[in-house]
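**Student:** Dropping a prediction and its sequence here:
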Amino acid sequence: MSAGARVGPGLYRGWWIVAAGFVCTLLAIGGTTYSFGLFVTPLSEEFGLSRADANGGFIFLLVGFAVWAPIVGRLLDRLPARSVMIGGAVLFAIGFTLIALAQSPLIMGLAVLGPVSLGTVACGALASNTLTARWFRAHRGRAMGVLAIATSAGGFVVPPLTALLMAQLGWRGALGALGLIVLVVVTLCVGLLVRDRPSDLGLEPDGAAAAASPAQAPPPERSWSTGALLRNANFWLIAWGTGILLAADQALLASMIPYGVDAGFGAQRAALLVSCLTFSAIFGKLAIGMLADRIDKRWLFTAVAACNLAFLLVLLSAPGFVPLMVACCVIGLAIGGTYPLWMTLTADCFGSTSFGAVMGTMNFVVMPFSIASIRFIGEVFDRTGRYDLAFQVFIGTAFLATALIWRVRLPRQGAGSSRQPGGRDASGAAPDRDEGPALHAEAVPGLSKE
């Protein structure tokens, strides 16, 4: 084992990779997805925009994420991750500076669609999860569970910082300062801590010593082309299953405060419901991530979907504030598990060699579900004055998502995702047997298990 393999007494270097990814994801997601709402009012006032038009910037951000993710994923598989992530931080800062200087909403929208969304994808969650998939295998669920917390933590840390900057510098100055903070912190974290692969330090994933001879080394993992991914049933099953459930979760989060206000709880207590749901989801991400190393991930996904369904039933019952707050605290523990299960299922089925490309392409499939669900729940309320129909539809989608995930063919226990044709598993097409239910390529008509 090389001298740089472990940092400190007994600490595997991969955990420092997770720490760097945590900070980068916290800043990238916290500075965009969670802080966006702070700029809606000043933009509306300065440019005379309606709230709907101002909120259109968030749609631009989501579309940008979907467009750039496949490209960034391929770059992460072909170029040094440090270069991609630092380049992303530079683009992030440039985009925020352009918005701060722009005198036209159109220029601002193009900046969000271009450098801001591209920079966020390149230095945030996609890059961090790609690195984590390379550095961990046996403890991949735990590592990705920790990393998944970063998106929620970003919602706690960055918006208050942004609000403070806005109070001191105005909204334009705050954008420039936030872009600079992200550039400096990400560059330092990535430059000091990130290394592409454990093999760079003479290690195998999880800190095992590198094999003494080629015969002892595990077989190389498969590299996936876009065409092979699109012909693979597991790709579509994971994308549709997790995408549908994540979309419902995001629609519920976006509507929880209006739901609480309409129920007569008041804005402050309604906001407390979101805080309880988000905070409990942090622990849920960590718990599900740890369990994912020990339990069939399809069963875990079923449990998460069941909790999602239970929460929807609670909402349909129009409960009082205290019962609803208890439900947010308890059921939110499991709802937070969808994201780490998405990451670990994908890594198990497709390996780490092309993880960036796989996740980037999958993001392009998943993102429209989120956009459509947020639009759908708003349309339901506008037409009926209630959210009940949307909740009922989401109950149905929870069942559909679970059914799709149970069609996923997992690699055999201990087989990983590394074997090549001649002894291939779920990542390399046509595994010879599955420890889960008997599944076949017919899970998605017309698709192969390539």
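**Tutor:** Received it, and whenever you're ready, just let me know what you need.

**Student:** okay, CA-based contacts and neighbour counts for the rest of this
**Tutor:** Noted.

**Student:** Compute the number of surrounding residues for residue 321.
**Tutor:** A count of nearby residues for residue 321, using other CA atoms under 10 Å, gives 16.

**Student:** what's near enough to touch it?
**Tutor:** Residues in contact with residue 321 (CA atoms under 8 Å, 6 or more residues apart in numbering) are residue 265.

**Student:** Tell me how far it lies from residue 253.
**Tutor:** 16 Å (CA to CA, to the nearest Å).

**Student:** Put this next to the previous one:
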Amino acid sequence: MNESPVGKADGEFSLGWRLILASAFGVGFGSIGFVTYSIGAFIDPLGREFGWTRTQVQGAIAFGVGLGGFFAPVVGYMIDRYGGRKIALWGLVGVAVGYLMAGASGGSLGYFYLAYAAVALLGAGSGPVSWTRAVASHFHERRGLALALTLSGTGMAAIFVPPYTVYVVENYGWRVGYMALALLPMIALTLAAFFFFPGQSSPGSAAAVDERTLTGFTLREAVCSYRFWLLLASILTMYIGITGIVPNLIPALTDKGFTPAVAASIQSGYGVSLIIARLGIGWLLDRFWGPGVAAVTLTSPVIACLILMGEPSYATAMLASVLVGAAAGAELDLLAYFAARYFGLRNYGRIYGLLYTGVALGAGLGPISFAYLSQISGSYTASFQVALGLFAFGGFSILFLGRYPQGNVGIDASPT
């Protein structure tokens, strides 16, 4: 008698929850997870000590996120070929090294950027592609929820990192703040060392891998598909908007009269929303047409931009933060899910890694361009106006992905 889908789903989680736990911490405290969420706490202290502008400090994100994202296709290739465990573990060590370097910064802006480049390059293996590849290979019946739980690690980082960093910086100084950040990937490393065994992505277990997980598009077939470029365009525009707002939210709110601690608490609302939205999106993706779910969620920050262009109260500023968090919570989950559902798992690491360059480019452009716009205009209003248009395009364009390929290449069919 065949096992029911519910029974299969329960079996997947009973065997795979440790993998999800380790992967969630890896995503949250890896090379991409909290660079954006922590930089806001350092903007004013570094400006006071070294005379750096907000734009100059935010420029570190272009190195800390952008370089790592552009290296993601190489990481994806290495994972598909050699397996993800060693690559992910050494990547977490690299993140810690980069933050320790940042804490040793003098007055050289070039060295500061080099430290963030070290976070990106030495820590590239700890990016989302390592963790999502392993989870997508293990889960089939509840892949959407499993990926959502994994990627909720970024929400965990968004809740915890801003107040944690602000507290340490305000009480012990920015140098100790960077040392405190370096501890976080070590926590993830401990969990991953015990629980992260992505056997299905290991070449040594290739014979035991269910043939279903090896179907899908070649890299060339994916790149020649209009869906690839549509996903890339949506990811790019959404991430310019999201990463433009998030690291600038604390300085934008302090400009409007909020204290740094209160502004950090508002930004933490982003993280709570990110987790809730990510789990909700994962549940919905397993039951409804993904692009429709995506369009509703990804356009919600349009309302947030309208709020932030005015003079928000604490409640409305929190609502804006929550709406941006909902979109951010959906975006990475949608990317991982759509990459597997539309293109399959045979070359998931390489395809996902190439799509992730949209995240990298967006995350590199967003913070520095929004900070620059605020610098030349005297406020963040112009930045929020630009973000409004980006969110509208990125959200609605996803509807044109169309129906899933026949046979579900993400599980058991060849590309069609």
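**Tutor:** Arrived safely. All of these numbers come straight from a predicted model, not from anything done at the bench.

**Student:** Return the distance of residue 167 of the second structure relative to residue 388 of the second structure.
**Tutor:** Applying CA to CA to residue 167 of the second structure and residue 388 of the second structure gives a distance of 32 Å.

**Student:** likewise residue 59 of the second structure?
**Tutor:** For residue 59 of the second structure, the distance to residue 388 of the second structure - CA to CA - is 22 Å.

**Student:** ok, now residue 125 of the second structure?
**Tutor:** When residue 125 of the second structure is compared with residue 388 of the second structure (using CA to CA), they lie 33 Å apart.

**Student:** And for residue 295 of the second structure?
**Tutor:** Counting by CA to CA, the gap from residue 295 of the second structure to residue 388 of the second structure is 14 Å.

**Student:** Over to residue 198 of the second structure?
**Tutor:** 39 Å.

**Student:** now do residue 168 of the second structure
**Tutor:** 33 Å.

**Student:** How many residues are close by the residue opposite residue 239 of the first structure in the second structure once aligned?
**Tutor:** Aligning on TM-score structural alignment places residue 239 of the first structure opposite residue 232 in the second structure. Neighbours of residue 232 of the second structure under the rule other CA under 10 Å: 20.

**Student:** quick one: residue 232 of the second structure and residue 362 touch, right?
**Tutor:** No: shown here, residue 232 of the second structure and residue 362 do not form a contact pair, counting by CA atoms under 8 Å, at 10.4 Å.

**Student:** how about residue 154 of the first structure, what does it touch?
**Tutor:** Taking CA under 8 Å, 6+ apart as the test, what residue 154 of the first structure contacts is 25-27, 29-31, 34.

**Student:** at 10 Å what do you get?
**Tutor:** 22-35 (CA atoms under 10 Å, 6 or more residues apart in numbering).

**Student:** And residue 337 of the second structure, by the same measure?
**Tutor:** Residue 337 of the second structure neighbours (CA under 10 Å, 6+ apart): 132, 136, 143-148, 282, 285-286, 290, 331, 343-344, 352, 410.

**Student:** Same check on residue 350 of the first structure?
**Tutor:** Contacts of residue 350 of the first structure by CA under 10 Å, 6+ apart are 221-224, 229, 234-235, 344, 358-359, 410-411, 416-418, 425-429.

**Student:** Can you find the partner of it in the second structure?
**Tutor:** So residue 350 of the first structure corresponds to residue 343, using TM-score structural alignment.

**Student:** Ok, residue 82 of the first structure next?
**Tutor:** Residue 82 of the first structure maps onto residue 85 in the second structure, by TM-score structural alignment.

**Student:** cool, residue 230 of the first structure as well?
**Tutor:** Residue 230 of the first structure maps onto residue 223 in the second structure, by TM-score structural alignment.

**Student:** Kindly report the same for residue 417 of the first structure.
**Tutor:** Aligned partner of residue 417 of the first structure by TM-score structural alignment: residue 410.

**Student:** Touching, residue 371 of the second structure and residue 61? I think so.
**Tutor:** No: here residue 371 of the second structure lies out of contact with residue 61, judged by CA atoms under 10 Å, at a distance of 11.7 Å.

**Student:** Give the residues shared as contacts by those two.
**Tutor:** By CA under 10 Å, 6+ apart, the residues touching both residue 371 of the second structure and residue 61 are residue 247.

**Student:** Please enumerate the helices of the stretch 1-150 of the second structure.
**Tutor:** 5-29, 35-38, 40-50, 54-61, 68-70, 72-82, 85-103, 109-122, 128-138, 143-151 (DSSP state H, counting those that start in this stretch).

**Student:** scratch that, the stretch 201-350 of the first structure
**Tutor:** Counting by DSSP H, counting those that start in this stretch, the helices of the stretch 201-350 of the first structure are 226-230, 233-262, 267-291, 297-316, 321-335, 338-350.

**Student:** Where in the first structure does stretch 19-27 of the second structure fall?
**Tutor:** Taking TM-score structural alignment, stretch 19-27 of the second structure hits residues 17-25 over in the first structure.

**Student:** Isn't the match of residue 230 of the first structure up against residue 229?
**Tutor:** Yes: in this structure, residue 223 of the second structure is within contact of residue 229 by CA under 10 Å, at 7.4 Å.

**Student:** So what's the residue count around residue 38 of the first structure?
**Tutor:** Other residues close to residue 38 of the first structure by other CA under 10 Å number 15.

**Student:** give me the element the spatially closest residue to it that is not a sequence neighbour is part of.
**Tutor:** Nearest non-adjacent residue to residue 38 of the first structure, counting by CA to CA, 6 or more residues apart in numbering: residue 163, 7.2 Å away. Assigned by DSSP states H and E, residue 163 of the first structure falls within helix 140-193.

**Student:** distance between that helix and the chain's centre?
**Tutor:** 16 Å (CA atoms, centre = their mean, to the nearest Å).

**Student:** try stretch 115-131 of the second structure
**Tutor:** 12 Å.

**Student:** Quick check: end-to-end length of that stretch?
**Tutor:** 24 Å.

**Student:** Name the nearest residue to residue 26 of the first structure, ignoring sequence neighbours.
**Tutor:** residue 154 (4.3 Å).

**Student:** And that neighbour, what's its match in the second structure?
**Tutor:** By TM-score structural alignment, residue 154 of the first structure lines up with residue 157.

**Student:** Neighbours of residue 395 of the second structure, how many?
**Tutor:** Residue 395 of the second structure - counted by other CA under 10 Å - has 27 other residues nearby.
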